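Visitor: Quick check, what structure comes out for this input:
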Amino acid sequence: MHTDREHCVRAVQSKDARFDGWFFTAVLTTRIYCRPSCPVVPPKPENMTFYASAAACQQAGFRACKRCRPDTSPGSPEWSGRADLVARAMRLIADGVVDREGVPGLAARLGYSTRQVERHLRAELGAGPLALARAQRAQTARVLIETTRLPLADVAFAAGFSSVRSFNDTVREVFALSPTELRARLPQHDHAAPATPGTLQLRLPFRAPLHPDNLFGHLAATAVPGVEEWRDGAYRRTLRLPYGHGIVALAPAPDHVACRLTLGDLRDLTVAISRCRRLLDLDADPVAVDDQLRTDPLLAPLVDKAPGRRVPRTVDEAEFAVRAVLGQQVSTAAARTHAARLVTAHGDPVEDPAGGLTHLFPEPAALAAVDPAALAMPGTRRATLTGLVGRLADGSLHLGVESDWAEARATLLALPGFGPWTVEVIAMRALGDPDAFLPTDLGVRTAARRLGLPATPAALTARAAAWRPWRAYAVQHLWATDSHPINSLPA
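Guide: Purely as a prediction, here's the structure:
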């Protein structure tokens, strides 16, 4: 979008927050870059130039605006709605892969050479993977500077910098302030130590509107005891992270999602934030989605009633695939019971002083080692589960953010016990495909019949062609016509 100069200028002049994260405005006279909705008086159009990423702005010698803080914009919806090389690479960079494994590790996960990855990212974003990861490290550092009392040397390494010098240089270059100056700008009360060491209070931004009912209602209603819970107006769960584990509490607010993170290792901060944003679909473009779905006159009243519905996703793709199998042809309560048994028997225990979380969900390797006879479920589902965890454990099935959606679907369909419903549920919530569709789902068909839409799978699929590429969001609207607890915030 940053190449459409006329469109970008109009967005900046109207301070349109919808485009925050889609592109960045660099001001040639001040050498500052901003988000489109920056509250300052817009510069003259001839003094504006546009970039696709904060990293490209930084590479061109611009520093972040201190008013609008463009580094804290919602992420571009491009990366959550596409399955091409660049989108997959951006999801991996957000998940911290470059910091942990370097550019060769990123390329290996994508199945391309480092040169190919570099070329594609530079062509679309104006920056390579190292620059993109560096911009992300700078934002992580700022979060730690402003929300913890960690010594700045510890902040440097927690944010992923290899040295204090590179940390100081990057922060000064990006924010035009040293780390010490950034911390000194905070009000004095913000320097108070958190109640729990390793705990951070964050605000996760999103593009308005956001309808939280089905998003948080679904997560709360399907919560696996010990791993997830709804407590004090927040969805809480344990997180398995690269350097340790964490616990997160997420609560909807009018203009952000409140996020309280407790981490065993602060190096996991970037990954934890990325996974929470993915879980809540916070980088979606709800206006584009809703506008497309409103073109169907039978869907339009649903969209008008609850604009900004998101697709509840997951923080752990393998976990969700296992839970999808456990939920085949059983009630929500029965699926939770089956999952809770696995968690108690095979999950890693954790301590949660603030609530009732007790375990991390078991890893595929742990479940693959379980004697199938010990699984309390019908034989066909037992075979389906063991086939799935075996392929996940040996690496022949990939469901992570780097996954090729078509390839993952084909691999899943080849497994015993996997039909279109299970595959599409996994595509929707684990892979993150915004166009995943469930025409055979009973709730979808019931809602379709009630609205006057075709109710047979083939006819409904044909009608839903007009909803593409946002059919997963249409499913949320159809499910929401029912009174099931997944569709409302818990009391």
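
Visitor: From here on, just use CA atoms for contacts and neighbour counts.
Guide: Will do.

Visitor: roughly how far apart are the spatially most central residue of the chain and residue 41?
Guide: By Cα atoms, centre = their mean, the mean C-alpha position of the chain lies nearest to residue 278, the distance being 1.1 Å. Going from residue 278 to residue 41 by Cα to Cα, to the nearest Å gives 33 Å.

Visitor: Also residue 301?
Guide: Distance, residue 301 to residue 41, using Cα to Cα: 38 Å.

Visitor: rewinding a little: isn't the residue nearest to the centre of the chain up against residue 311?
Guide: No: contact between residue 278 and residue 311 fails when scored by Cα atoms under 8 Å: they sit 9.6 Å apart.

Visitor: Tell me the residues that contact both of those two, please.
Guide: Counting by Cα atoms under 8 Å, 6 or more residues apart in numbering, residue 278 and residue 311 have no common neighbour.

Visitor: contacts for stretch 31-50?
Guide: Outside stretch 31-50, the residues within contact range by Cα under 8 Å, 6+ apart are 2-3, 5, 8-9, 11-17, 19-21, 23-29, 57, 61-65, 67-70, 73.

Visitor: Could you also give me the structure for this next sequence, so I can compare it with the first?
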Amino acid sequence: MATQTAPLWRDTERCYRAVTARDQRFDGQFIMAVRTTGIYCRPSCPAITPKAQNVRFFLTSAAAQTSGFRACRRCLPDAVPGSPDWNVRADLAARAMHLISDGFVEREGVPGLARRLGYSERQLGRVLTAELGAGPLALARAHRAHSARLLIELSALPLTDVAFAAGFSSIRQFNETIREVFATTPSQLRAASLRRGRRAEPTGSTRLSLRLPFRAPFDAQGVLRYHASRALPGVEAVEERAEGITGYGRTLRLSHGPGLVWLSPQPDHVRCDLALTDLRDLGSAVSRVRRLLDLDADPEAVARVLGADPVLAPLVTKVPGLRVPGAVDGPELLLRAVLGSAAASVAALGSQVPPGEPPMDTLTTLFPEPAVVAAAGVKPHVKTVAAALADGSLDPHVGRDPGELRAELLAFGINADYILMRVLGAPDVLLTTDPAVRRSAAALGLALPGAARGWRPWSSYATRYLQTFAPEENLS
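Guide: Okay, the predicted model is just below:
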């Protein structure tokens, strides 16, 4: 994994330069708070740049909120791509943030989060406060506030329903949090969104249309083609026209019931249409979709490192903003990997979901749970892996320690690096045994892994470049 360096948000001089330039590339990588106004902003906020002596920098919005700052209503600092730091880092704080953004605290509380990460509540709180400036409850509170704002502004749900859908335990807690974080009331937030014309067209109480931001450049066609080439009928669907892939959808297994998602790339965002059984799953669904498309990546940082290699530089120039495809569900991805070509037939064993409205009407099936796969007529190795997933002895979730998960996967004879790259979003994985990578390396005269030393911490992106430009296999 990557060697850690000093975090960006502690480099006040560099952060202030980014703020002065209103550089959008740094949105989501740190928070700027202004002492004189009590407000925190994204680095690219269009407001007048405050004096350097009046500014503080934080890694997370939760840390800024804990220090008494309120979110800027002009730049909406929570509506930006997530920090790429969580993928580069593999420590406890980063793994906790993956689970918190997936709504884990709302479902199982801080004790459940600590158990899942293998730490005591006290240890977890101490580490998160030291690393991120806020404890798990404050981080989860910031996540709830963001989910609530999405529902307030983009749905017609009654505000009472919004409160519980976002994970708040009471209307009072909901009102107080919105007032503290956004310096306004929920009803005023909704009224302001209507004046700005931000509300999506009504689509029913469980349907939402969201705009998912990303850091440009973004090779949308590349990541969508990857998923489309592996799409399972019923579980996934693809819409393709002459100009390329215009839509990709799939079913989602969420905590409170199945969901459907349809993704359509736009010039400056990805349109995300969701149909959910329960709106409490909104935050988790969005988090999983962002991982699926690697929307929180920092393409500029990747290009600086890989573009410095004279062999890779032409590839980086040809396809800027290439992404590493992720996964919405660890057990599903693992089972599909070990099933190989049999995945399509096994997918038909999944439970049926009510079809959505077009273009989601072809999404009819959830990928089967591990216990169903274990009971099916599959190969012994697949049955063993599925049984381990079913009883919890193998658990590839986004909060896993990479080293521990790697050891477990290798014990089952599984390609661990592939799973780490896609499930955990590990950015520094080189798939040296991948046939396409080997063909590409041979064609470029690269001796792997030695030639890859200069690619760290972005070897996963180098892997994707090599796969993308691999020569066709010679079958003669």
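
Visitor: picking that back up, in which helix or strand would I find the residue nearest to the centre of the first structure?
Guide: helix 269-279 (DSSP states H and E).

Visitor: In the second structure, which residues correspond to that helix?
Guide: Counting by TM-score structural alignment, helix 269-279 of the first structure falls onto residues 282-292 of the second structure.

Visitor: List of residues touching the helix or strand following the helix holding residue 278 of the first structure?
Guide: Sequence order places helix 286-293 as the next helix or strand after helix 269-279 of the first structure, per DSSP H and E. With Cα under 8 Å, 6+ apart as the test, helix 286-293 of the first structure has contacts from 18, 207-210, 299-300, 303, 307-310, 467-468, 470, 473-474.

Visitor: how about a cut-off of 6 Å?
Guide: Defining contact as Cα atoms under 6 Å, 6 or more residues apart in numbering, one finds that helix 286-293 of the first structure is touched by 308, 467.

Visitor: After it, which helix or strand is next?
Guide: helix 300-305.

Visitor: State the span of the second structure onto which that next one is aligned.
Guide: With TM-score structural alignment as the criterion, helix 300-305 of the first structure aligns to 313-318.

Visitor: re the thing from before, between residue 301 and residue 41 of the first structure, which has more neighbouring residues?
Guide: Between residue 301 of the first structure and residue 41, residue 301 has the larger neighbour count (other Cα atoms under 10 Å), namely 12 against 9.

Visitor: Which residue numbers in the first structure does stretch 228-239 of the second structure align to?
Guide: With TM-score structural alignment as the criterion, stretch 228-239 of the second structure aligns to 220-231.

Visitor: which parts of the matching stretch are buried?
Guide: By neighbour count with 16 or more other Cα atoms under 10 Å, stretch 220-231 of the first structure contains the buried residues 220-231.

Visitor: Okay, now it: how far is its last residue from its first?
Guide: End-to-end for stretch 220-231 of the first structure, by Cα to Cα: 9 Å.

Visitor: now swap in stretch 41-50 of the second structure and tell me
Guide: End-to-end distance (Cα to Cα), stretch 41-50 of the second structure: 11 Å.

Visitor: what's the answer for stretch 280-299 of the second structure, then?
Guide: 32 Å.
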